[in-house]
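Engineer: Just to be clear, the model below is a prediction. Sequence and coordinates:
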Amino acid sequence: MLRSLFTLCTLSGVILLSGCKETKSEAWYKQHPDETYAVYTQCLEDGEASDNCEFAHRAALMFAQEGQPGVKEKFEAIFQQEAEKRNAVTQ
């Protein structure tokens, strides 16, 4: 009985942990603008509030303020769209 309970707990733990997404660091997102854009836009659509979303948000802010041409405009557009959505809701 104890053995089967231990096996069940072990298998449950493995299944739960295998479903977790890998968390990337803020520094990683700041070095990968395309991945940052993809993750951040997905987070906005899903309303997710994970560490990945927070780190992608911080990197997206950096790209919108200091990014290279092309990259900067892409991230500025995201924040502009979000501001417009907030304004539409509050009016």
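Structural biologist: Now that the structure is in, tell me what you want to look at. It should be emphasised that the depicted structure is a prediction, and the values quoted were computed from it without experimental measurement.

Engineer: alpha carbons only for contacts and neighbour counts from here, please
Structural biologist: Will do.

Engineer: Report the distance from stretch 4-22 to the chain centre.
Structural biologist: In this view, stretch 4-22 has its centroid 24 Å away from the chain centroid, taken as Cα atoms, centre = their mean, to the nearest Å.

Engineer: wait, stretch 70-84
Structural biologist: Chain-centre distance of stretch 70-84: 16 Å, with Cα atoms, centre = their mean.

Engineer: Can you give me the buried ones in it?
Structural biologist: Buried residues in stretch 70-84, counting neighbours by 16 or more other Cα atoms under 10 Å, are found at Val71, Lys72, Lys74, Phe75, Glu76, Ile78.

Engineer: Run through who's touching that stretch.
Structural biologist: Residues external to stretch 70-84 that are found in contact with it (Cα atoms under 8 Å, 6 or more residues apart in numbering): Pro33, Tyr37, Thr41, Ala60, Leu61, Phe63, Ala64, Gln65, Glu66.

Engineer: got another, please set it beside the one above:
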Amino acid sequence: MFKRLLTLCVVSGAVILSGCKETKSEAWYKQHPDETYNVYTQCLKEGETSDNCEFAHRAAIMFAQTGKPGIKEKFEALFQQEAAKRKAFTG
């Protein structure tokens, strides 16, 4: 009986953990603008509020404010699109 319960717990834990996404740090996102853009865009699309989304959001703000040419404009445009969606929704 105990072995069955233990086996069930181990298998259940493995299944649950296999569905988890790897969480990357805010510092990592600040060093990877393309991945930040992709993750943050996906978070906005799905309405996700995970740690990855929060860290990508913070990095996206940094890129929009101080990013290199090309990168800065890409993130500024993303924030402008989101602002326009919110305005259309509330307006």
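Structural biologist: That came through, no problem. Only a predicted model underlies this, so the values are computations on that prediction, with no experimental measurement involved.

Engineer: Could you export the buried residues of stretch 70-84 of structure 1 as CSV, including secondary structure and distance to Thr7 of structure 1?
Structural biologist: Converted to CSV, the buried residues of stretch 70-84 of structure 1 look like this (DSSP: H, G, I helix; E, B strand; the rest coil; distance: Cα to Cα, whole Å):
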residue, secondary structure, distance to Thr7 of structure 1
Val71, helix, 50
Lys72, helix, 52
Lys74, helix, 50
Phe75, helix, 48
Glu76, helix, 51
Ile78, helix, 47
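
Engineer: wait, which of those is closest to Leu2 of structure 1?
Structural biologist: Ile78 (54.0 Å; Cα to Cα).

Engineer: ok, now which ones touch the residue nearest the centre of structure 1?
Structural biologist: The residue lying closest to the centre of structure 1 (Cα atoms, centre = their mean) is Cys53, at 2.4 Å. Cys53 of structure 1 makes contact with Val39, Tyr40, Cys43, according to Cα under 8 Å, 6+ apart.

Engineer: Alignment lookup: the first one to structure 2.
Structural biologist: With the correspondence set by TM-score structural alignment, Val39 of structure 1 lines up against Val39 in structure 2.

Engineer: picking up where we left off before, now the residue nearest to the centre of structure 1: how far from Gln31 of structure 1?
Structural biologist: When Cα to Cα, to the nearest Å is the yardstick, Cys53 of structure 1 and Gln31 of structure 1 sit 15 Å from each other.

Engineer: name the element Glu48 of structure 2 belongs to?
Structural biologist: Glu48 of structure 2 belongs to no helix or strand when elements are defined using DSSP states H and E.

Engineer: hang on, the earlier thing: greatest separation within the contacts of stretch 70-84 of structure 1: which pair is it?
Structural biologist: By the measure Cα to Cα, Thr41 and Glu66 form the most distant pair in the contacts of stretch 70-84 of structure 1, at 18.9 Å.
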